[in-house]
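[1] the sequence and its predicted three-dimensional model are supplied below.
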Amino acid sequence: MSFRTLDDLPDDLGGKAALVRVDFNVPMADGAVTDDTRLRAALPTIEKLRAGGASVVLLSHFDRPKGKRVPSMSLQPLVEPLSKLLGMAVSFGTDCIGPAAAEAIHAAGAGGVTLLENVRFHPGEEANDADFIAELAQNGDLYVNDAFSTAHRAHASTEGLAHVLPAYAGESMRRELDALEAALGSPKRPVLGVVGGSKVSSKLALLDNLVGKLDRLAIGGGMANTFLAAQGVDVGASLCEHDLAETAREIMATAKAAGCELLLPVDVVTAKAVKPGIDHHVRALDAIQPDDMILDAGPRTAAALKAAMDASATVIWNGPLGVFEVPPFDVATVDAARHAAALARAGKLVAVAGGGDTVAALNAAACTDDFTFVSTAGGAFLEWMEGKTLPGVAALAQ
């Protein structure tokens, strides 16, 4: 797909109001923002529109009020931190439609920034209701979607508005789409996928899609145990979906037919419980004890994964290789992540990662900034990896 971006807008946007869908569903504690990453992500789009003379009107959800006005889910606490980041006063509309919205936008004036109240206070948002879309559209002359993280939802502010106003991808959305295209759309080959996590059942669609697109796929985390068990390995007391053994064998057969090499653990790290600093052992696959829990990939497995990275031009990563939150079972994930980051920093690898646990693991490894791109989009990133069409993205196609 090709998309209209802000570069396709006229240079002079004076007198125009841009409705910009952002994702300001930020972490909060005691009424204060605890992580302003998503606020900062919106700044390039806001500044580019303001530089053209446009009035910027921000739309976002916060939490799940289910179509009702819930005071604790108001976006008003974001006005002050956003104002500080922009270095200017941000107007706040106590509603996202009607007179309250119009008055706040008018008060901001040309080149101003207005944050409107939580769009999910209205049932028409999640219903993608035509009347609600029309009310939102009254506040703008053009629509910009800068929230890839919500693009898997066909809601009024994420998809509906793109059909009634001239629609464009914002700067953050463009970076995300460019990175994803580089990772799976038209990547430099060979392409290596790294998929971890606890359960095969939660990533069946992902695995089915990837084995047809990758040159190699490394499987780690608890889900690797299911594949090992399907090959006859006794995984002891480990997390394992034994009922999915046949499914795992089908995925392995599909990968083989598609020419995708599967990389499974060749050794593992085990312990009797998931506790920090507990006694643990590196085990060969034929030496796993009945009461052993597999909690991390072993050193030979990590070395094989790093060698696969050395032989690849692109890596796309979703999910940790072990219980990285509990040392010492973070070793393989951290080791592999830092290796990928070093290759990316040296220009030898396009390294793209995404998913909540993945981002947390890369942050723990202190190598997030060295990856080519790290998506914080969560569900949207996973659905994209599964090969699904994202409504909010499709609506922006030229």
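    All right, it came through fine.
[2] make it CA atoms for all contacts and neighbour counts henceforth
    Will do.
[3] would you map the strands across the stretch 51-200 of the chain?
    55-59, 91-93, 113-116, 142-145, 167-169, 191-195 (DSSP state E, counting those that start in this stretch).
[4] one more: the stretch 201-350 of the chain?
    Going by DSSP E, counting those that start in this stretch, the stretch 201-350 of the chain shows strands at 216-219, 261-263, 267-271, 281-284, 293-297, 314-318, 350-354.
[5] ok, which of these comes nearest His106?
    strand 350-354 (38.8 Å; CA to CA).
[6] would you mark the buried spots in the closest one?
    350-354 (16 or more other CA atoms under 10 Å).
[7] before we move on, what about stretch 127-143?
    In stretch 127-143, counting by 16+ other CA under 10 Å, buried: 128, 132-134, 136-137, 139-143.
[8] I'd like those residues laid out as JSON lines, including distance to Val282.
    What follows is those, written out as JSON lines (distance: CA to CA, whole Å):
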{"residue": "Asn128", "distance to Val282": "53"}
{"residue": "Phe132", "distance to Val282": "58"}
{"residue": "Ile133", "distance to Val282": "57"}
{"residue": "Ala134", "distance to Val282": "61"}
{"residue": "Leu136", "distance to Val282": "58"}
{"residue": "Ala137", "distance to Val282": "60"}
{"residue": "Asn139", "distance to Val282": "61"}
{"residue": "Gly140", "distance to Val282": "60"}
{"residue": "Asp141", "distance to Val282": "62"}
{"residue": "Leu142", "distance to Val282": "58"}
{"residue": "Tyr143", "distance to Val282": "55"}
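[9] second structure for comparison follows:
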Amino acid sequence: MFIPQLEDLGDVKGKTVLVRCDFNVPITKKENGEFEIVDDFRIRSSIPTLKWLVDRGAKVIACSHIGRPHGKADPDLSIAPMAKRLHEYLPEVEVLENLRFSKGEEENDDAFVKELIKGVDLYVDDAFGAAHRMHASIVGPPKYLRSAAGRLLAKEAQVLSSLLEAPERPFVAIMGGSKVSDKMGLIKAMLNKVDSLILGGGMAFSFLAATGHSVGDSMVEPDEFDTCRHLLDSTNKIILPVDCVALGADEKFGRECQSGKAEDFDGDIPSGWKGLDIGPKSSGMFREVIMNSKTILWNGPLGVCEDPRFSAGTLAVATAVAHFGGFSVVGGGDSAAAIEQAGLAKYISHLSTGGGASLEFLENGDLPGLKALRESPT
């Protein structure tokens, strides 16, 4: 897939360049009212592009959205903490206030686009995490300005394209998360590309329940049962958990119990218990599949990993993915955070900044932000 690169912009010296970044990072509010950035990975990821432009004499203006202020100014969602952090690395870059303080951003309003690019010569999109959105700052500027992909956006597109086009095999995808409905389209698309598909997290219980197994009070989506059954009947690529860590309604601590799997059922989750993580047998089984693969794509946690009682499965998978020795791509906020928190990021081939953008690209092979860049003036 061709996407214009920074070099395609020509001489940027003396030019004003608007760079769409993704500074939508997790923050917490301290008791004194100040905000603290929990993880600045996305901010740091934008630096190669911004520095490339600054070093070549461009006047650089960065912009981003933060949270969901619904078109109104909200002090708790100001971009100020992110700008402060960025200026520790690159004080020369001007940073605009949260784009979503204006309704025009999410409404893709052309008047907002024209106001945004007033006095701007060139546009660079480096916000892969927002490239799936038809928002003004993503698809608007390329209609009027010579545009290019930043280093981060270009790398994300290149890496994910390689997974779709020519992955080294065996190619294994690992998908977690709570709702199977959110990822059913991606599951179908990836089954045509992978050798094995490991499913965990809450979505796995819909597959188990669809084939008649008792999953206790675990989260399921009955509207998806027919599709789950059809997929399990049509392929042997899907690998489901064989045990879980569950929590009883009146219990304060997790307890292991068997959940079984479609092919070789091994027990039920008792009524009143809710599966919240894969168990040790599943972790071992998944690890074996991972260690025998050459390419791994992982998106979504295998349990409620923010709770230490239910984080062991996600950590076990993270460790296996970090050390299996092949090409690894990890995307999605929770799975990427698990890798970072475990100190394993340096072992991952590519840690994606995109959650929904990664999923949409893998499902459809393109994104609105990429399409806009390809159609921009040259």
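    It's in. Values in this document were obtained by computation on a predicted structure and should not be read as measured data.
[10] re earlier: Lys388 of structure 1: which of the buried residues of stretch 127-143 of structure 1 is nearest?
    Asn128 (19.4 Å).
[11] surely Pro26 of structure 2 is in contact with Ile37?
    Yes: using CA atoms under 8 Å, Pro26 of structure 2 is in contact with Ile37, at 6.1 Å.
[12] how about the helices in the stretch 1-150 of structure 1?
    Under the criterion DSSP state H, counting those that start in this stretch, the stretch 1-150 of structure 1 contains helices at 37-41, 43-51, 79-86, 98-108, 123-126, 130-137.
[13] among those, which is nearest Arg338 of structure 1?
    When these are compared (using CA to CA), the closest one is helix 37-41, at 22.3 Å.
[14] for His65 of structure 2, grab the count of nearby residues.
    26 (other CA atoms under 10 Å).
[15] now the strands of the stretch 201-350 of structure 1 in a markdown table, with distance to Ala365 of structure 1?
    Below are those laid out as a markdown table (distance: least, CA to CA, whole Å):
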| stretch | distance to Ala365 of structure 1 |
| --- | --- |
| strand 216-219 | 19 |
| strand 261-263 | 22 |
| strand 267-271 | 19 |
| strand 281-284 | 21 |
| strand 293-297 | 15 |
| strand 314-318 | 14 |
| strand 350-354 | 13 |
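[16] and these: which comes nearest Arg175 of structure 1?
    Taking these one by one with CA to CA, strand 350-354 is closest: 11.8 Å.
[17] circling back: nearest to Ala41 of structure 1, of the buried residues of stretch 127-143 of structure 1?
    Tyr143 (17.6 Å).
[18] now which residue in structure 2 aligns to that closest one?
    Under the alignment (TM-score structural alignment), Tyr143 of structure 1 pairs with Tyr123 of structure 2.
[19] just Ala304 of structure 1 next, same as before
    Match for Ala304 of structure 1 (TM-score structural alignment): Met285.
[20] what's the separation between that match and Asp109 of structure 2?
    The gap separating Met285 of structure 2 from Asp109 of structure 2 is 50 Å, by CA to CA, to the nearest Å.
[21] just give me the neighbour total for the counterpart of Asp266 of structure 2 in structure 1.
    In structure 1, Asp266 of structure 2 lines up with Asp286, judged by TM-score structural alignment. Applying other CA under 10 Å, we find 11 residues neighbouring Asp286 of structure 1.
[22] wait, Asp286 of structure 1 sits on Val233?
    Yes: Asp286 of structure 1 lies in contact with Val233 (CA under 8 Å); the separation is 7.1 Å.
[23] any idea how far Asp277 of structure 2 is from Ile43 of structure 2?
    From Ile43 of structure 2 to Asp277 of structure 2 the distance is 31 Å (CA to CA).
[24] which of the two has more neighbours?
    Asp277 (30 against 18).
[25] what's stretch 10-26 of structure 1 in contact with?
    With contact meaning CA atoms under 8 Å, 6 or more residues apart in numbering, stretch 10-26 of structure 1 is reached by 33-36, 38-39, 42, 49, 52-63, 110-111, 137, 139-147, 149-150, 157-158.
[26] hmm, back to that, looking at the strands of the stretch 201-350 of structure 1, which is closest to Ser91 of structure 1?
    The nearest among the strands of the stretch 201-350 of structure 1, by CA to CA, is strand 350-354 at 33.1 Å.
[27] what span of structure 2 lines up against that closest one?
    Counting by TM-score structural alignment, strand 350-354 of structure 1 corresponds to 327-331 in structure 2.
[28] Thr314 of structure 1 and Ala344 touch, don't they?
    No: counting by CA under 8 Å, Thr314 of structure 1 stays clear of Ala344, with 9.2 Å between them.
[29] what touches both of the two?
    Joint contacts of Thr314 of structure 1 and Ala344 (CA under 8 Å, 6+ apart) are 350-351.
[30] who's more crowded, the two?
    Thr314 (27 against 21).
[31] which residues touch whatever residue of structure 2 lines up with that one?
    Applying TM-score structural alignment, one finds that Thr314 of structure 1 aligns to Thr295 in structure 2. Contact partners of Thr295 of structure 2, counting by CA under 8 Å, 6+ apart, are 167-172, 326-328.
[32] again, but for Ala162 of structure 1
    Applying CA under 8 Å, 6+ apart, the residues contacting Ala162 of structure 1 are 143, 395-396.
[33] tell me how far the alignment partner in structure 1 of Gly71 of structure 2 lies from Val352 of structure 1.
    By TM-score structural alignment, Gly71 of structure 2 lines up with Gly67 in structure 1. Per CA to CA, Gly67 of structure 1 is found 36 Å from Val352 of structure 1.
[34] then Leu19 of structure 1?
    Distance from Leu19 of structure 1 to Val352 of structure 1, by CA to CA: 29 Å.
[35] tally of neighbours for Val159 of structure 2?
    Neighbour tally, Val159 of structure 2, other CA under 10 Å: 14.
[36] now do the one 5 residues further on
    Leu164 of structure 2 is surrounded by 17 other residues when neighbours are defined as other CA under 10 Å.
[37] how close does the aligned partner of it in structure 1 sit to Ala253 of structure 1?
    When structure 1 is aligned by TM-score structural alignment, Leu164 of structure 2 is paired with Leu184. The spacing between Leu184 of structure 1 and Ala253 of structure 1, counted by CA to CA, is 22 Å.
[38] give me every residue that touches the equivalent of Gly170 of structure 1 over in structure 2.
    Aligned by TM-score structural alignment, Gly170 of structure 1 pairs with Gly150 of structure 2. When contacts are counted by CA under 8 Å, 6+ apart, Gly150 of structure 2 touches 5-6, 49, 124-126.
[39] in PyMOL, select just the buried ones from the residues you listed.
    PyMOL command restricting the contacts of Gly150 of structure 2 to the buried ones, with burial defined by 16+ other CA under 10 Å:
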select buried, resi 5+6+49+124+125+126
